[in-house]
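Visitor: for reference, the sequence and a predicted model appear below.
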Amino acid sequence: MQLNWKESGLRWYWVVVVVFLADQLSKQWVLANFDLYESVKLLPFFNFTYVRNYGAAFSFLHDAGGWQRWLFTAVAVGFSVLLTIWLRKQPANMVRLNLAYTLVIGGALGNLVDRLMHGFVVDFLDFYWNTAHYPAFNIADAAIFIGAVLIIIDSFSASSSDDKAIKE
């Protein structure tokens, strides 16, 4: 049965807009106020540090010669289209999954714009403990991570409820 946008997961697309705007505005602020590698300590375990990521998560393929920019662009567009199609097909009351998909889409589009405009992704959230630093990331990365975790949680929840339905 075809759902209209109010009944479908597309009703949650406002999350995409919020994530995208928060991500892009934060990155523009960093670009306007920080020099590359400039760092400001905010907490004993957290800095604002402007770095460029030419690769994907954890700088994967950052030194691959430039082709990775187009690969990650295609992946971002592909996943965004696929997740939007899935949103269109599922009911709006599937809160966890709709939120997960829209977080991933918003994050993917935020990083996509960076890749297309700059050739790299602007990262600036730098968490660390003593001298061990977690790789710097941004709001888009955080949204993608949270969305992925929600998808994983949902997959276990759905399978356990399916198991209950089969047993009954």
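Guide: Perfect, thanks for sending it.
Visitor: going forward, measure contacts between C-alpha atoms and count neighbours the same way
Guide: Will do.
Visitor: can you pull out the strands in this structure?
Guide: 39-43, 46-53, 121-129, 132-133 (DSSP state E).
Visitor: how far off centre is the third one?
Guide: Between the mean C-alpha point of strand 121-129 and the mean C-alpha point of its chain there is a distance of 15 Å (C-alpha atoms, centre = their mean, to the nearest Å).
Visitor: and what of stretch 72-85?
Guide: 12 Å.
Visitor: cool, and stretch 36-56?
Guide: The answer for stretch 36-56 is 18 Å, by C-alpha atoms, centre = their mean.
Visitor: alongside the first one, take a look at this:
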Amino acid sequence: MSNNIKQYLSITVILFIIIIDILSKNWIIRNIELYDTKQIFSILNFFHIHNYGAIFSLFSNEKGWQRWFLSIISLLIILIIVRTMKKLKTQEINQILAYSLMIGGAIGNLIDRIFYGFVIDFIDFHINNWHFAIFNIADCSIFLGIVIFLKINYKT
């Protein structure tokens, strides 16, 4: 696969994730009030919340410093992944996909953190009264990228 095709694939995936993430979060902001729920399926709600912290609301109760700290950490991670992608010359399409999904998701959440000071989360999977952590499209993209990365690099 040529470098041009690799770059095109990477940029396409990253932009797709960012656009879908931004559009979904804007829809949530316009259609669901903060802390309100809209049932989609019996196991899926849209529940509009603002996460001032990181994964599973880590640092969310701090006094504001976490906004810039987490933004800097996100930016550093994005730069490390981009640098890693550039170094790999004969990379497989799955590796590019994994890294691109992670970058797209990280940028999606970074945009929220910079512009709002928090990340907009809204996807609420649940079984009866047990609810998983609330997340968004960017989080899904990061998770999927990590799963693909682990599958490629840690075959059993």
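Guide: Noted; the coordinates are in hand. A quick note: this is a predicted structure, and the numbers were derived from the prediction, not measured.
Visitor: before we move on, the earlier item: got CSV for the strands of structure 1, with distance to residue 26 of structure 1 and mean neighbour count too?
Guide: Shown next, in CSV, are the strands of structure 1 (distance: least, C-alpha to C-alpha, whole Å; neighbours: other C-alpha atoms under 10 Å):
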stretch, distance to residue 26 of structure 1, mean neighbour count
strand 39-43, 15, 12
strand 46-53, 11, 21
strand 121-129, 9, 21
strand 132-133, 21, 11
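Visitor: nearest to residue 144 of structure 1, of these?
Guide: Of all those, strand 121-129 sits nearest to residue 144 of structure 1, with 13.9 Å by C-alpha to C-alpha.
Visitor: what range does the closest one cover in structure 2?
Guide: Strand 121-129 of structure 1 lines up with residues 119-127 of structure 2 when matched by TM-score structural alignment.
Visitor: mean shift of that stretch relative to structure 1?
Guide: Here stretch 119-127 of structure 2, set against structure 1 after superposition, deviates by a mean of 0.5 Å using mean C-alpha distance after the TM-score superposition for structure 1.
Visitor: still on that earlier bit, tabulate the strands of structure 1 in CSV, adding columns for distance to residue 27 of structure 1.
Guide: Formatted as CSV, the strands of structure 1 follow (distance: least, C-alpha to C-alpha, whole Å):
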stretch, distance to residue 27 of structure 1
strand 39-43, 14
strand 46-53, 9
strand 121-129, 6
strand 132-133, 20
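Visitor: hang on, the earlier thing: can you list the neighbours in contact with the match of strand 121-129 of structure 1?
Guide: 25, 28, 43-53, 109, 112-113, 131-136 (C-alpha atoms under 8 Å, 6 or more residues apart in numbering).
Visitor: next, name the residue at the spatial heart of structure 2.
Guide: Per C-alpha atoms, centre = their mean, the C-alpha nearest to the average position across structure 2 is that of residue 138, at 2.3 Å.
Visitor: trace that one over to structure 1, please.
Guide: Using TM-score structural alignment, residue 138 of structure 2 pairs with residue 140 in structure 1.
Visitor: how about the nearest residue to its match, chain neighbours excluded?
Guide: residue 107 (3.7 Å; C-alpha to C-alpha, 6 or more residues apart in numbering).
Visitor: can you pull the contacts of the alignment partner in structure 2 of the one you found?
Guide: In structure 2, residue 107 of structure 1 lines up with residue 105, judged by TM-score structural alignment. Residues near residue 105 of structure 2 by C-alpha under 8 Å, 6+ apart: 14, 17, 18, 21, 137, 138, 139, 140, 141, 142.
Visitor: swap in residue 114 of structure 1?
Guide: Taking C-alpha under 8 Å, 6+ apart, we find residue 114 of structure 1 in contact with 120, 121, 122.
Visitor: quick check: it vs residue 15 of structure 1, distance?
Guide: 19 Å (C-alpha to C-alpha, to the nearest Å).
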